[in-house]
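> Quick one, structure for this:
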Amino acid sequence: MGVGATDYYVRGKSWPRTINDMAGEAILNACADAGIHVRQIDGIAYYSGAGAGYLDKFDTASLMETLGIPHVGFSASLTSGGGGCPGAIGLATAGLMNEDCTYTVTLMALQQLPQHRLGVVFGASAPNPENSFLQPSGLVGPGHLMSVLARRHMHLYGTTQDAFAEIVMATRANTANRPKAVRKAPLSKADYDASPMLADPLRRLDFCLETDGAVAVITTTAERAKDCRHPPALVHGCAHGGTRRWGRAFAWMGMPDPEFASSGHAWVADRLWEQTGLRAADMDVALLYDHFSPMVLMQLEDYGFCAKGEGNDYVLAGKVRYDRGAGVNGGVPVNTHGGNLNEAYIIGMTHIVEGVEQVRGTAINQVTDAEFALVTGGPASLPVSGMVLRRA
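Below you'll find the model as predicted:
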């Protein structure tokens, strides 16, 4: 794989750059990382319905014209949203295995201008049968909806806000040495407690960043990857989808327990472990989609790092920490790059970059002898996805 990114900007600070400008830079950087020319790209695997941060749309023809790509034999997209970011790499491998293409790019670019914000996307939507329930209830953004799932988990399993704080602090500790990270200042429990309550029980720091920027990933076959610039990160397994009972996720209040108080990943996790013959205990690092801190805890449960309802104690035991020693107390370091909460929110793509660098052995916060990295997408509306990257 080749990986590339732009700088990361606080929401609205990327102007006068455009979506295509940032996407193009990320793709060129990924090509340079892979050691290929941009004209060798002949496939594009999108997710989020080819949506650029839900606020714009990618167009294959425009990207080809902008970058001088002569032809593509594969152009496809997963539906729904950020849950598809690892799944889009699986989509790319499908095109490669079918010999439709030779080098496939997956990308995401995000630019939130003042009049366009993800944080109020449901409140800004036109009324429909679902929104007509959500909007009068004050559930105008993903954070408001996620707070209801978090509160249900607290009710069922005794989960505490202290566990959410620990996730935020543990991943913040991983950004102090990262030049591009948006949030790098040390974070104490007192700092977390002083963060404004936006959607009880979620404070502002439980919400991911709102970031502008772009990330691109080049996928090719294992044979071609031998000639690339860096040791390859091998796609050891990838699964996407989900169950009807999870469905529209936090945009749908009709889910029964236990799905309601979950990340919606259990079914995908089972498929991924069956596909690879691995388990959570085999992972050296976990890059878990963290648009909201409670969803990290629920993914730890759904992927089997701990049993259902034990996420609170697992997290509070320091088991997601990298800065206290990778894998402390039998745990797994989580989001060694800082994640969506602290480094940048490019709808999950930074997690893939970190996974690639971890198994290459070139990450800033390198886990010693990392062989397997778990990368997840979502929790979100279906499909959600997970991927295991393996050291070559």
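
> rest of the way, CA atoms for contacts and neighbours
Will do.

> quick one, strands of the chain?
Taking DSSP state E as the criterion, the chain carries its strands at 2-5, 9-10, 43-46, 51-52, 56-57, 74-77, 104-110, 197-199, 202-203, 211-219, 233-241, 285-287, 372-377, 384-391.

> looking at the ones you listed, which is closest to M253?
Relative to M253, the nearest member of the strands of the chain by CA to CA is strand 197-199, separated by 16.3 Å.

> What is that closest one packed up against?
Other helices and strands packing on strand 197-199, by 3 or more CA pairs under 8 Å, 6 or more residues apart in numbering; DSSP states H and E, are helix 142-157.

> so how far is the helix it packs on from its chain's centroid?
The gap between the average C-alpha position of helix 142-157 and the chain average comes to 20 Å, counting by CA atoms, centre = their mean, to the nearest Å.

> Could you do stretch 107-122 as well?
The offset between the C-alpha centroid of stretch 107-122 and the centroid of the whole chain comes to 16 Å, using CA atoms, centre = their mean.

> for stretch 233-251, same thing?
Its chain's C-alpha centre lies 12 Å from the corresponding centre of stretch 233-251 when counted by CA atoms, centre = their mean.

> Pull up the distance across that stretch, start to finish.
Using CA to CA, to the nearest Å, the gap from the first to the last residue of stretch 233-251 comes to 34 Å.

> one more to put side by side:
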Amino acid sequence: MYKLRDKYAIAGIGNTEYSKFSGRTVRSLATEACLKAIEDAGLTVGDIDGIVSFNFNDSAPAIGVATEMGIENAGYAVDYAAGGNGANLITLAATAAIEAGLAKNVVCFRAMNGRSGFRLGGGRDMSAYGVTQYTAPLGWITYPQAMAMWARRHMIDYGTTEEHWAEIATTFRANAVRNERAMQRTPMSKDDYYNSRFIVDPFRMYDICLESDGACAVVITAAEHARDLRHKPVYIMGGAYGGGPTQGDDLFDAIRWPSHSHNCFKYLAHDLWGSAGIGPKDVDVAEIYDCFTYSVLMALEGLGFCKEGEGGPFVMDGRIAPGGELPLNTHGGLLSEAYIHGFNHVTEAVEQLRGTAGVRQVEGAEIALTTAGAMTCGSAMILRN
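All right, here's what the predicted structure looks like:
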């Protein structure tokens, strides 16, 4: 269990423009986001002695970005090979590095040309092992295909309907309309959602996240140091990483397990809430990893905001909209702002807790949840102001 409650804080954040075609290298995007985060914190490049990234073999190495920025002594430079679970993982890892004395000020980033370069949503080269030897030859090789099967099982087991998916997609789009950084700012009605084409049943086009070029970064430092810097610190109360019996499986292999067993958040919830010393009812705003509409339900159920199988009804009637009981993805999320592998959730949570989110601001937000990953393994983090 994470035992560094409130000892470390996010002192700076940085974002590039999000687009379909950046016209730049990933290294350039990463450098821009990191420099913006450092400047936002009121630090200089010379103050940074640690750098961490996560990637899917599609990003710039941490040490390369350190060189690009002119960091003379990166005593802690690490690249995590991680998927959707990486956003909170690297942030928590940075606090552990500082605690261990490996660095004092660490910049963490995720950068990708996820639309103009390596596209995660497409087919993949897959080794023929386990169940994969039977599925890959049939063309079953993309993430939407795997998640669609899980979503359909949830509908069969619990009565979840397309109305629940529509509520999530349209709520997040409405949030994106108010966000100048968002890639998708055109208002979307329920009719627009229902009239969109199916990609893989039961997922329509608007159930699946964007493909984006861009980068995000944060600066982590000790809480006492952060209090002397430019912005009000956003403290890291707690966090957790992990999954259940399927966390080592390929997405497709995991389908052989019962539908309730592949929810990673169910397995990390105890450590998450225990590390922060709070519970679901204490959260004011949540930035939930929404690679698909379905993954939002899994986080809500697994982390205890509602009972297993009740995620669909939970999101209805404005509960997850601004002014609702639990505002979600106030920036538009991966579905409508951009897909920066969930790291834009972390920067949005910081803005909410600073009170600098403008028209997106959740009134009185003091505690935020961020989640990362979907199903076989994931991570989550609790932040406070």
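
> ok, back up a step: between the strands of the first structure, which one is nearest to T336 of the first structure?
strand 285-287 (7.5 Å).

> compared with the second structure, how much does the closest one deviate?
Relative to the second structure, and after both are superposed, strand 285-287 of the first structure has an average distance of 0.5 Å to its aligned residues, where the measure is mean CA distance after the TM-score superposition for the first structure.

> closest one to A26 of the first structure among the strands of the first structure?
Each of the strands of the first structure was scored for nearness to A26 of the first structure using CA to CA, and the closest is strand 2-5 (4.4 Å).

> Out of the strands of the first structure, which is closest to Q299 of the first structure?
When those are ranked by distance to Q299 of the first structure, counting by CA to CA, first place goes to strand 372-377 at 8.8 Å.

> which stretches of the second structure form helices?
Counting by DSSP state H, residue ranges of the helices within the second structure are 26-41, 62-69, 86-99, 132-135, 143-158, 162-177, 190-195, 223-226, 264-276, 293-302, 311-314, 333-336, 343-354.

> from the middle of its chain, how far away would the second one be?
Centre-to-centre, helix 62-69 of the second structure and its host chain are 23 Å apart (CA atoms, centre = their mean).

> which residues in the first structure does it match up with?
Following TM-score structural alignment, the partner segment of helix 62-69 of the second structure in the first structure covers residues 60-67.

> To what extent does that stretch diverge from the second structure after superposition?
Compared with the second structure after fitting, stretch 60-67 of the first structure deviates on average by 2.0 Å (mean CA distance after the TM-score superposition for the first structure).

> And the contacts of that stretch?
Applying CA atoms under 8 Å, 6 or more residues apart in numbering, the set of residues contacting stretch 60-67 of the first structure from outside is N20, G24, V38, R39, I44, I69, P70, H71, S75.

> that older thread, need the helices of the second structure in TSV with distance to N15 of the second structure and mean neighbour count, can you?
Formatted as TSV, the entries for the helices of the second structure read as follows, by distance: least, CA to CA, whole Å; neighbours: other CA atoms under 10 Å:
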stretch	distance to N15 of the second structure	mean neighbour count
helix 26-41	5	24
helix 62-69	15	19
helix 86-99	14	23
helix 132-135	37	14
helix 143-158	26	19
helix 162-177	16	23
helix 190-195	29	14
helix 223-226	20	17
helix 264-276	27	22
helix 293-302	24	25
helix 311-314	31	21
helix 333-336	14	30
helix 343-354	8	26
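
> quick one: the residue nearest to the spatial centre of the first structure from P86 of the first structure, how far?
If you average the C-alpha coordinates of the first structure and look for the closest C-alpha using CA atoms, centre = their mean, you land on G348, 2.4 Å from that point. Remark: distance between G348 of the first structure and P86 of the first structure (CA to CA) = 8 Å.

> Check R271 of the first structure too.
14 Å.

> Likewise for L113 of the first structure?
The separation that L113 of the first structure has from P86 of the first structure, given CA to CA, amounts to 26 Å.

> what's the answer for A370 of the first structure, then?
With the distance defined as CA to CA, A370 of the first structure ends up 19 Å from P86 of the first structure.
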